[in-house]
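> this one's structure only:
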C-alpha cells in the first residue's frame, strides 16, 4: 500500500514517521518594537534568522503540540484548543518571551488548520499542530536579558501513531537519581527540558533497549522524557499531583477527567518507585501525551532488574481509557466535556 504523504494524505496505510511531513504553508507573526505584526500565511521553508539570534544562544523558545481531527461528517475539529492556548501563555512567561494575544494565537491555529484540510488524514490519523515561539533579537551579549524581539509561527503535520510499532507495550527505564528538568521549570513546554532528558533516554535505549525513561529523583515518580505517567487498575487511577517539577499535560488532564467520568477513583498524590513495583503486581502502567495519546507499559527496568507489567501486554484499563479518549477526539463518541471546537 502507498505511504501517506502530502500527495496522498487520506490513505489508510501507515503515515510517514511522526512529524516528518508538513503542510505547504504556515502562519507567522513577528514581535518588533513592542508590537506584533499582522498575521501572514507563508510557504513552509527554512527560516531566515541572524546567527546571533537570542534563541540560538540562550534557548529562548517554547511551543505547543495539539491535534485537529476529521469528524465522521467531514468537519474538522480541534481538541482542547483552549487549554493549549493557556499553557502557551504560561510557558512564554517562564522563558521570558512576549507571546501573541490568545485570540491571535487561536486565529493562527484555526487558519493553519483551514489551509491544511486537504492533507488531514482520516482517523485514527490527525493533523498535528506545532505553535512555536522563538526569541529573535540579535544580541549574543544578552545572556542575562530577555529577547526584545520574537517570532511566532504555527506548523501543521499529518500524523499517525507516535510510537513506532503502534499499539505495542513500551519498556521503561526507571531513573531514580536525575531530574528531567531544572527544579521549578518542568511545567514549561520548552525545548531545553526535552534536551536535558535526551541523554538519559538515548543511554537507556542504547544500553537497556528501552523506549523511554521515567524520571524519579530520590524515588519520587514524576514523568518520562516526553509523557505524563499513570498507574491504573480496575477501580483506581493514580498519578502525581500537579506541581512545577513536570509538564501539566493536556492529555493528562483529559485522562483524569475521563477516568472519573467512567467511575474510576482518581488519586492524585506523590508516590515512589516502590509503589510502582507493588502496584504492577496486579495493575497497569501507562503514559499520556498529545502525540502518544495513551500508551501501555509492558516492562520496567530498574537497577538491572526487569519488572513485567500485565504479562508484558497492554492492559484492559489502558485500552478502555485510550479507546474512550480517541472516541471523543475523532467524533465517534459524544463529546460530553465540550473538548472539541
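In hand now; what should we look at? Quick caveat: nothing in here was measured; it's all calculated off a predicted structure.
> for the rest of this, base every contact and every neighbour count on C-alpha atoms.
Fine.
> residue 130 and residue 158 touch, don't they?
No - using Cα atoms under 8 Å as the test, residue 130 is too far from residue 158 to be in contact (11.3 Å).
> which one of the two has more residues nearby?
Neighbour count, other Cα atoms under 10 Å: between residue 130 and residue 158, residue 158 has more, with 31 against 18.
> would you indicate which residues of the helix or strand hosting residue 254 are buried?
Assigned by DSSP states H and E, residue 254 falls within helix 250-261. Residues of helix 250-261 classed as buried: 250, 251, 252, 254, 255, 256, 258, 259 (neighbour count, 16 or more other Cα atoms under 10 Å).
> is it true that the second one touches residue 293?
Yes - the pair residue 251 and residue 293 passes the contact test of Cα under 8 Å, sitting 6.8 Å apart.
> quick one, helices of the protein?
Taking DSSP state H, the helices of the chain run over residues 54-58, 81-94, 102-115, 191-208, 250-261, 273-279, 316-330.
> for the ones you listed, give me CSV that also has distance to residue 297.
Below are the helices of the chain laid out as CSV (distance: least, Cα to Cα, whole Å):
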stretch, distance to residue 297
helix 54-58, 36
helix 81-94, 26
helix 102-115, 33
helix 191-208, 15
helix 250-261, 16
helix 273-279, 12
helix 316-330, 9
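> dropping in the other structure now:
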C-alpha cells in the first residue's frame, strides 16, 4: 500500500481541516459477494467499518452514517439507514449483519448507489462534506455513470477501496473521484486493510466540502496556522482553456494555495499564490486572486492559511477572458 506513505502517524488528525467543522455525511457500501469473500474476510470488513465510524466520532463531532451491503441478497441490505449519528449504534447493527450465501440475481453496486442517491436527496445536510466509500474485491465498471451522477448532483466524493491480489489500480481509478490516485485505494489483503483503517479514516474526514461559484464563505473566526480548505465545483463553468476563477476576500494577510490534483493544498505540496489585485471600497481593501483553469476541470482545490482574524469572508467567481487577451 502506497497511499499517504509520506504522512507520519502523529500527523493523522481526524477532521484536520477546520472548514469541515468536524462533520461529515458518510455512506459506506460493502460488496458481500460470497464467491469472492470468505466468512473470515467478511468479519474483517465488518471490523474495518466499525473502526472507521468510531474514528469519525470524536468528541463534539457530528457525523451522519449510512451502511449498505450489496452483492449477496437480491436487494440492497440497508444495515444502517443514513442519518444515524451514533458510532455505537452503527457498530451494533454491523455486528448483527450475517454472512449470507449469494442468491440468484444478487443486488449490484449500481443498486447500492441508487440507495445512496435516494438517501442523500432527502437527508444530506447543507455545507457538509459528502463521501461514499465502497469496499470491494471486484470493482464494477458498470457503476461508473452512477458515481459521476452522485458527484454532479450532490458534490459527492467517492472513494473506492479494492481488496485482494487481483485488484488493479487502473480499474479503481476509473471509478474513484478526482484525484483518482488519492481516492482509488488498493490493498493486497484484508489484514492490510484492517491495519490501515486509521489512514482511511483520516482521508475520509479531510475530504474538503464542495462550494459553488458565487457561494459566500463566512467564518466567525480563524485559527492562526490552520489551513481552511474547500473544493470548488467548476464543472458548469469551465468550457474553454480561457476561463478564470477568482477569489475575493477581506483577509489581506491570509496566504492562499490552490491545486488541481492535491485535495488539501498547503505549503508542503503547493506554492502560495502571490500578487493579488486589489478591489477598493470605502473603508475596505479586498485582495482578488486569479486562477486560470484548464478546460473540463470539474473540481478546483483551494485553501488559505488562517491568521487568527475574525469575521473572514470570501467568494468565488468565474469569467472568460476576452479573446484579445488569450494566448
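All right, it came through fine. Because the structure is predicted, anything quoted here is derived from the model rather than measured.
> now what about the TM-score between them?
Laid over one another, the chains give 0.30 as their TM-score (TM-score structural alignment, normalised by the length of the second structure), with 169 aligned residues with a Cα RMSD of 6.7 Å.
> among the helices of the first structure, which is nearest residue 232 of the first structure?
helix 316-330 (6.9 Å; Cα to Cα).
> what is the burial count for residue 274 of the first structure?
Residue 274 of the first structure is flanked by 11 other residues according to other Cα under 10 Å.
> do the same with residue 40 of the second structure
By other Cα under 10 Å, the residues close to residue 40 of the second structure number 11.
> give the contact list for it.
Not one residue lies near residue 40 of the second structure by Cα atoms under 8 Å, 6 or more residues apart in numbering.
> over to residue 255 of the first structure?
Applying Cα under 8 Å, 6+ apart, we find residue 255 of the first structure in contact with 321, 325.
> could you report the separation of it from residue 279 of the first structure?
Applying Cα to Cα, to the nearest Å, the value for residue 255 of the first structure to residue 279 of the first structure is 19 Å.
> try residue 196 of the first structure
From residue 196 of the first structure to residue 279 of the first structure the distance is 29 Å (Cα to Cα).
> again with residue 40 of the first structure
Distance from residue 40 of the first structure to residue 279 of the first structure, counting by Cα to Cα: 51 Å.
> please enumerate the strands of the stretch 151-300 of the first structure.
Using DSSP state E, counting those that start in this stretch, the strands assigned to the stretch 151-300 of the first structure run over residues 170-175, 212-215, 223-224, 228-232, 236-239, 265-268, 284-289, 293-302.
> pick the most deeply packed of the ones you listed.
Across those, averaging neighbours per residue (mean count of other Cα atoms under 10 Å) puts strand 212-215 on top, at a mean of 27.
> so which other helices or strands are in contact with that one?
strand 170-175, helix 191-208, strand 223-224 (3 or more Cα pairs under 8 Å, 6 or more residues apart in numbering; DSSP states H and E).
> relative to residue 27 of the first structure, which of the ones you listed is closest?
Closest approach to residue 27 of the first structure among those is made by helix 191-208 (20.6 Å; Cα to Cα).
> what comes up buried for the closest one?
Taking 16+ other Cα under 10 Å as the basis for neighbour counts, the residues of helix 191-208 of the first structure that come out buried are 192, 193, 194, 197, 198, 200, 201, 202, 204, 205.
> pipe those into a markdown table and attach distance to residue 69 of the first structure per row.
Listed next are the buried residues of helix 191-208 of the first structure as a markdown table, based on distance: Cα to Cα, whole Å:
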| residue | distance to residue 69 of the first structure |
| --- | --- |
| 192 | 29 |
| 193 | 28 |
| 194 | 26 |
| 197 | 30 |
| 198 | 30 |
| 200 | 33 |
| 201 | 30 |
| 202 | 32 |
| 204 | 34 |
| 205 | 32 |
